[in-house]
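Asker: Would you be able to build a 3D model of this:
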Amino acid sequence: MTNANKQRSWLRPLLAGLLGLVVLLTALVAWLNVRGEAPVEPGPANVPASASVIERGAYLARAGNCIGCHTTTGGAAFAGGRGVDTPFGVVVAPNITSDVKTGIGSWSASEFWRAMHHGRSKDGRLLYPAFPYPSFTYVTREDSDALYAFLKSTPAVERPNQPHRLGFPYNTQAALAVWRALYFRAGAFEPQAEQPAEWNRGRYLVQGLGHCAACHSGRNFLGGTSLNAQFAGGLMPDATWYAPSLATPREAGVQTWQRDEVVKLLKDGVVSHASVSGPMAEVVFTSTQYLSGADLDAMARYLASIPLRDNEPREVKRAEGDVFARGGKLYDQHCASCHGDKGQGVAGIYPALAGNRAVTLSSHNNLVQVIRQGGFMPTTAGNPEPFGMPPFGQVLNNDEIAAVSTFIRQSWGNSAAPVSSLDVLHVK
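Answerer: The predicted model follows:
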């Protein structure tokens, strides 16, 4: 037997085995993507709904902050077009008005439910998880139908959906199928019998329509979230802001707060010792300020019950003396007139920086963003004329932003890692 024949004799079984493995893995991925799904009958798209169901759907749309992603600045409500930056490219939110051609006017309630529960479009294509169906899968069919009824009642806006701007292979259905096989399984909300109804309602809102875990959880390089990372905090998909951990009082956990303080923060965007800014300010402005007191109280109950993790004090490297001194001078020049020479702030006007966990987060992103872009709380019924902080991005360079950030994070009893100019440069 020649050498060539010998090579072919073992190469053919190897290739056949590899081909069989590929077929087996492909079949497994396909099965994982359809498990639990029943065929969806198209059904009628124009079943009239009662006024009460539509009103409930409008409330649920607020709870899910649908307008936040599906509306561009100055654009028609729910007409889509807003781009969501991700590490893999830009996902563009679709038109979900009642328009038949470009919206969901031709969808049935069952097709809408499949999108919410299984992450599939009307034509069966897999949806990108920028639409947070890993959370929406826990929404009940009744609530999905009410939300559908509301969206079908909105004015029809003819606006063609724009294509996503994703590179290969992230723009393929195959890549989505693999991601879903790894990280998604359709679920159903199961109340915990040992917990009171209010707590279960809060859990339903936080884990379902509120999709809080979509931002406040760590993600790996594929954009997946493990159970261990839920509510543990992480960078937003566009890596600009940091969504702080809800599992530690050192960041955004409210386990030690009075429940009425949590309700007020979600309702008004500000309490005596904390305020919201950045993406969370938008959530309060467009969503949580409109929720009922009972639902906000329920959410506060559940948030306070999230198990604590990683709450031990950390050893912090002190900044070099010249950097700290330079930051102090910059603070006196640009910040002290509002926030006080000891970081004490002015009650009800300018937030205190001393003891402010927003400036001592494990990530420096948010502090850098506020210094660069300014800090603005949402306008709410309970805080109709919020004071804002002007942006200093045109006044301070990266070295100066790093120095003043470091000074704030390590003064008046604050303890957090120093910020370098390279750290600032890496913040988008």
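Asker: only C-alpha atoms for contact and neighbour calcs from this point on.
Answerer: OK.
Asker: for the nearest residue to residue 230 once chain neighbours are set aside, what are its contacts?
Answerer: Computed as CA to CA, 6 or more residues apart in numbering, the closest residue to residue 230 that is not its neighbour in sequence is residue 217, at 4.7 Å. Residues near residue 217 by CA atoms under 8 Å, 6 or more residues apart in numbering: 225, 229, 230, 231, 232, 233, 234, 243, 245.
Asker: Most neighbours among these, which one is it?
Answerer: residue 243 (29 neighbours; other CA atoms under 10 Å).
Asker: Kindly reformat the contacts of residue 217 as CSV and extend each row with distance to residue 105 and secondary structure.
Answerer: Below are the contacts of residue 217 laid out as CSV (distance: CA to CA, whole Å; DSSP: H, G, I helix; E, B strand; the rest coil):
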residue, distance to residue 105, secondary structure
225, 33, coil
229, 38, helix
230, 35, coil
231, 36, coil
232, 39, coil
233, 37, coil
234, 36, strand
243, 35, strand
245, 39, coil
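Asker: Another sequence for comparison is provided below:
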Amino acid sequence: MIQTMIIIARESKNNFLFLGYMLALLVVADTTMVNASPEKTAMSEQRRAQGEYLARVGNCLGCHTAKGGRPFAGGHRLITSFGTFITPNITPDKETGLGSWREEDFWKAMHEGKSRDGKLLYPAFPYTEYTKVTRTDANLIFAYLQSIPAVSQSNPPHEIRFPYNSRPLLYLWRALFFKQGVYEPDPSKSDEWNRGAYLVQGLGHCNACHIARNVLGAIQEDTVGGGQIMGSNWYAPSLTSRREAGSMHWTIEEIIELLSSGVSQRAMTSGPMGTVVRQSLQYLSQDDLRAMAVYLKSLLESNAQPEVNYPEMPENVRKYLAQGEKLYKKYCEECHGITGQGASGIYPALAGNRSVTMTIPTNVIRSVLNGGYPPTTAANPRPYGMPPFQQIIRDEEVAQVVSFIRNAWGNRGSLVSAIDVGQSRGSSH
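Answerer: Predicted structure coming up:
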């Protein structure tokens, strides 16, 4: 800029006066900017910090970052029964990201499930839950995303199978299954409870995983009653059943411990939930963690069933489980104990473990195949884990050992077959 002024000054009749005048204007402008910047900078940094925190709560990074890719640049492949969805670039790059978007555009995506050009978004993006996010929070998240480094990265289009690739069908789907609206507090509940409900139902979008869906991918009932996780062969257990992941009989402190660290005396997170704890939940404030715990603890218990007296096992079943017991002694007993008691804070107990005895055995099979690793968190920086066995033992042997631990030490669960294991092994992407 100064070089330009010097060139202009040379062409002026009064070079020194002109140059002095322009430099004086420059000094005044700089002084005004310096004097105005501290307050604006502080406000901008505060909004950025608030937006970053909310983006953590919503775990935007988790979906919009490919494995080994640049943060928020998209490219993550979400494999579903309808096809493969490719997450978009949400960095502020003008050509390939959100650089040309406005607050209003971002709000429509979050609240209405519509892109900047008005196209309907597929509900693989959880706008069905994000619609409950307030306009203020959406604006803060957008402000944060606009402040991160821009990444020029074009991602491939979705690979959706027919007839689901027909966008007009989205209009019908939305008319049947999408309820738009910001979260409305329950006046009969406390502010803390409502904050927890807002985080669980909206920004945290727990319903996106912990709920059953129909053949069209729509939520079957408005409760976190457990369901298959879209994009992976993991089962998200019910948060309302004491036989799965219900916490109504836990203390608030126990729930907070599990959410923030990934481990507690009662349970351990792994798989997709472990990732959520590592990328998102461990960064929440104690107030928000407590609010979520208060809400989760208040959920009414579902599937409350009396204890079942199982009949005597047939001889062929006992022989099948005996094979599993031999495998357990060889591969598992050293860590998990003779009676499945585990080691407190190190190796989880298998006796009385709800993740072992759930009706759907998917998670315990995946743990044996892929290993069981709780997340690395600030509260648990060096977690103990179990190595994967998918290259060590055959599907039939995995089925036998899983069947054994589901029916030993007082546990009761259905038998697992090699076909069940093969289905899980085939989805180990």
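Asker: that older thread, filter the contacts of residue 217 of structure 1 down to the ones also in contact in structure 2.
Answerer: Among these, the contacts conserved in structure 2 (both residues aligned by TM-score structural alignment, their matches' CA atoms under 8 Å) are 225, 230, 231, 232, 233, 234, 243, 245.
Asker: The last one -> structure 2?
Answerer: Which is residue 245 of structure 1. Counting by TM-score structural alignment, residue 245 of structure 1 corresponds to residue 238 in structure 2.
Asker: which residues touch the residue nearest to that match when sequence neighbours are not counted?
Answerer: Excluding its sequence neighbours, the residue lying closest to residue 238 of structure 2 (CA to CA, 6+ apart) is residue 226, at 3.7 Å. Residues counted as contacts of residue 226 of structure 2 (CA under 8 Å, 6+ apart) are 209, 210, 211, 212, 235, 236, 237, 238, 239.
Asker: hmm, try it at 7 Å
Answerer: Counting by CA atoms under 7 Å, 6 or more residues apart in numbering, residue 226 of structure 2 touches 210, 211, 212, 236, 237, 238, 239.
Asker: Show only the entries of those found in strands.
Answerer: residue 236 (DSSP state E).
Asker: Mind putting the contacts of residue 226 of structure 2 into CSV with distance to residue 246 of structure 2?
Answerer: Shown next, in CSV, are the contacts of residue 226 of structure 2 (distance: CA to CA, whole Å):
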residue, distance to residue 246 of structure 2
210, 11
211, 13
212, 15
236, 12
237, 8
238, 6
239, 4
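Asker: Of the contacts of residue 226 of structure 2, which pair is most distant in space?
Answerer: Comparing all pairs in the contacts of residue 226 of structure 2 by CA to CA, the longest separation belongs to 212 and 239, at 11.9 Å.
Asker: Overlap in contacts, these two.
Answerer: 225, 226.
Asker: so which helix or strand takes in residue 35 of structure 2?
Answerer: helix 15-57 (DSSP states H and E).
Asker: sorry, back to before: aligned partner of the residue nearest to residue 238 of structure 2 in structure 1?
Answerer: By TM-score structural alignment, residue 226 of structure 2 lines up with residue 233.
Asker: distance of that match from residue 243 of structure 1?
Answerer: 5 Å (CA to CA, to the nearest Å).
Asker: try residue 204 of structure 1
Answerer: Residue 204 of structure 1 is 20 Å from residue 243 of structure 1, where distance means CA to CA.
Asker: For stretch 339-348 of structure 1, buried residues please.
Answerer: Across stretch 339-348 of structure 1, burial judged by 16 or more other CA atoms under 10 Å covers 339, 340, 343, 344, 345.
Asker: The third one -> structure 2?
Answerer: Spelled out, it's residue 343 of structure 1. In structure 2, residue 343 of structure 1 lands on residue 340 (TM-score structural alignment).
Asker: got it, and residue 258 of structure 1?
Answerer: Checking TM-score structural alignment: residue 258 of structure 1 goes with residue 251.
Asker: swap in residue 217 of structure 1?
Answerer: Per TM-score structural alignment, residue 217 of structure 1 is aligned with residue 211.
Asker: Also residue 381 of structure 1?
Answerer: Per TM-score structural alignment, residue 381 of structure 1 is aligned with residue 378.
Asker: Count residues in the vicinity of the closest residue to residue 62 of structure 1 other than its chain neighbours, would you?
Answerer: Nearest residue to residue 62 of structure 1, sequence neighbours excluded (CA to CA, 6+ apart): residue 287, at 4.9 Å. Residue 287 of structure 1 has 23 neighbouring residues, counting by other CA under 10 Å.
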